[in-house]
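> no FASTA, just this:
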């Protein structure tokens, strides 16, 4: 009874952003957390054995287990569909299995994110600072690219980022760039601190 109350209550307590085709990994993590909290994420496990056909001589335990599994499947499917935009809801509403919906979304949008990863990596590598533009907005633009990479779980070590930023400085900063690269200190992003390496 308590589990059912939690499943009903969560409709009012948890409002997930509706997935519209962007930020799939973030959306998937949030839905995974919700379904795990509700103890129904197991429904999406690809190794989960299918339910056996009902038999007349099934024990009450088998009947109860089948009923619970069918309810969990329905609730899991409903939560996934309710977390989709109207366009995607209409596209997947005729898919009967929660696992089929989950896998179809993964197959489509993980591949798209891989393309996005390559695009963002290319943007990061090609990024250059220009003298003609104010420096702070350019730094902000680079930080946005780095944050998008982090969302896609591509972490750049801080020492690498500092080196990349120094290398991307405009030619008018050549003297500063040489000084930084030849110092024996490690510089960090977003802090005034530096440490000496011995």
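Cool, got the structure. Here the structure is a predicted model, which means the values were calculated and not measured.
> going forward, measure contacts between C-alpha atoms and count neighbours the same way
Will do.
> if we go by neighbour counts, what in the longest helix anywhere in the chain is buried?
With secondary structure taken from DSSP state H, the chain has its longest helix at helix 98-126. Using 16 or more other C-alpha atoms under 10 Å as the test for burial, helix 98-126 gives 98-99, 101-102, 105, 109, 113, 117, 120-121, 124.
> what does stretch 167-185 give?
Buried residues in stretch 167-185 (16+ other C-alpha under 10 Å): 167-169, 177, 180.
> for stretch 77-95, same thing?
77, 79-84, 88-89, 92.
> make JSON lines out of those residues and add secondary structure and distance to residue 13.
Formatted as JSON lines, the buried residues of stretch 77-95 follow (DSSP: H, G, I helix; E, B strand; the rest coil; distance: C-alpha to C-alpha, whole Å):
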{"residue": "77", "secondary structure": "helix", "distance to residue 13": "19"}
{"residue": "79", "secondary structure": "helix", "distance to residue 13": "13"}
{"residue": "80", "secondary structure": "helix", "distance to residue 13": "16"}
{"residue": "81", "secondary structure": "helix", "distance to residue 13": "17"}
{"residue": "82", "secondary structure": "helix", "distance to residue 13": "14"}
{"residue": "83", "secondary structure": "coil", "distance to residue 13": "14"}
{"residue": "84", "secondary structure": "strand", "distance to residue 13": "17"}
{"residue": "88", "secondary structure": "helix", "distance to residue 13": "23"}
{"residue": "89", "secondary structure": "helix", "distance to residue 13": "21"}
{"residue": "92", "secondary structure": "helix", "distance to residue 13": "25"}
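> structure B:
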């Protein structure tokens, strides 16, 4: 039998998501997760199937209860079936609404001057907020382009070869970070004059003395600092 992964007991809302996913992994490993969504069979002459369901339900319920803290166990031990127990816990702790996720997504801001590796981590978090809010992929991408550094956001919306989407944003962001751009270049803004800014290509800083004409025209692979961003609309 596959060894079961140790779990931290659920003791409040802060650990619910990790607890939920860990319990589901355990129940699927044991082959009893079906009783969470399948009712007990009551058809006449199907006694063997009913007994098998009762067996799986007892195992499933027992594993859920053993992963609750001593503080929570008395509140839920009274519930007779695994499915009812699972739904009772979700009713208590799985309360994040779509509106709440949308508010968190709209209020998200990247940490200004953060290095590239932190930027990618924050992108993943922001994308997850958008998915939880059930926002369309193109809206999530457009909204994040308005929050990302200019060198990423403007280049993503200016891509001529693809519709704006998170795959495009990720491609541009990863290329920028892979070029070892420092925070001082990553967070340059259009308000900085040409002498100070110098320009930045997706492959690295603009070589000294090189014309910025192509970059300012928004050609592929360059940042058009004055390019009008497309698609920044609220869903």
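Perfect, I can see it now. Here the structure is a predicted model, which is why all the values come from computation and not from measurement.
> closest to residue 30 of the first structure out of the buried residues of helix 98-126 of the first structure?
In terms of C-alpha to C-alpha, no member of the buried residues of helix 98-126 of the first structure lies closer to residue 30 of the first structure than residue 102, at 13.2 Å.
> any idea how far that closest one is from residue 146 of the first structure?
28 Å (C-alpha to C-alpha, to the nearest Å).
> check residue 174 of the first structure too.
From residue 174 of the first structure to residue 146 of the first structure the distance is 24 Å (C-alpha to C-alpha).
> and the residue of the second structure most remote from its centre, what helix or strand is that in?
Outermost residue of the second structure with respect to the C-alpha centroid, by C-alpha atoms, centre = their mean, is residue 45; its distance is 47.3 Å. Residue 45 of the second structure is part of no helix or strand, with elements assigned from DSSP states H and E.
> ok, it - contacts?
By C-alpha atoms under 8 Å, 6 or more residues apart in numbering, residue 45 of the second structure lies in contact with nothing.
> how far away is it from residue 152 of the second structure?
Counting by C-alpha to C-alpha - residue 45 of the second structure and residue 152 of the second structure are separated by 65 Å.
> again, but for residue 173 of the second structure
On the measure of C-alpha to C-alpha, residue 173 of the second structure and residue 152 of the second structure end up 6 Å apart.
> residue boundaries of the strands in the second structure?
Taking DSSP state E, the strands of the second structure run over residues 200-201, 204-205.
> distance from the first one to the middle of the chain?
Put simply, strand 200-201 of the second structure sits 29 Å off its chain's centre (C-alpha atoms, centre = their mean, to the nearest Å).
> ditto for stretch 188-198 of the first structure
That offset, for stretch 188-198 of the first structure, works out to 30 Å (C-alpha atoms, centre = their mean).
> go on, stretch 152-163 of the first structure?
Chain-centre distance of stretch 152-163 of the first structure: 18 Å, with C-alpha atoms, centre = their mean.
> that stretch: which residues count as buried?
For stretch 152-163 of the first structure, burial by neighbour count (16+ other C-alpha under 10 Å) applies to 152, 162-163.
> out of those, which is nearest to residue 2 of the first structure?
residue 152 (36.4 Å).
> so how far is residue 158 of the first structure from the closest one?
Residue 152 of the first structure is 17 Å from residue 158 of the first structure, where distance means C-alpha to C-alpha.
> can I assume residue 98 of the second structure is in contact with residue 132?
Yes - counting by C-alpha atoms under 8 Å, residue 132 is a contact partner of residue 98 of the second structure at 6.9 Å.
> mind listing the helices for the second structure?
For the second structure, the helices defined by DSSP H occupy 16-30, 47-66, 73-76, 82-93, 98-107, 116-132, 137-145, 150-157, 166-178, 183-186, 194-197, 213-216.
> for the third one, packing partners?
Counting contacts by 3 or more C-alpha pairs under 8 Å, 6 or more residues apart in numbering; DSSP states H and E, helix 73-76 of the second structure is packed against no other helix or strand.
> do the fourth one as well
For helix 82-93 of the second structure, the helices and strands in contact under the criterion 3+ C-alpha pairs under 8 Å, 6+ apart are helix 47-66.
> go again with 10 Å.
Under the contact definition 3 or more C-alpha pairs under 10 Å, 6 or more residues apart in numbering; DSSP states H and E, helix 82-93 of the second structure sits against helix 16-30, helix 47-66, helix 73-76.
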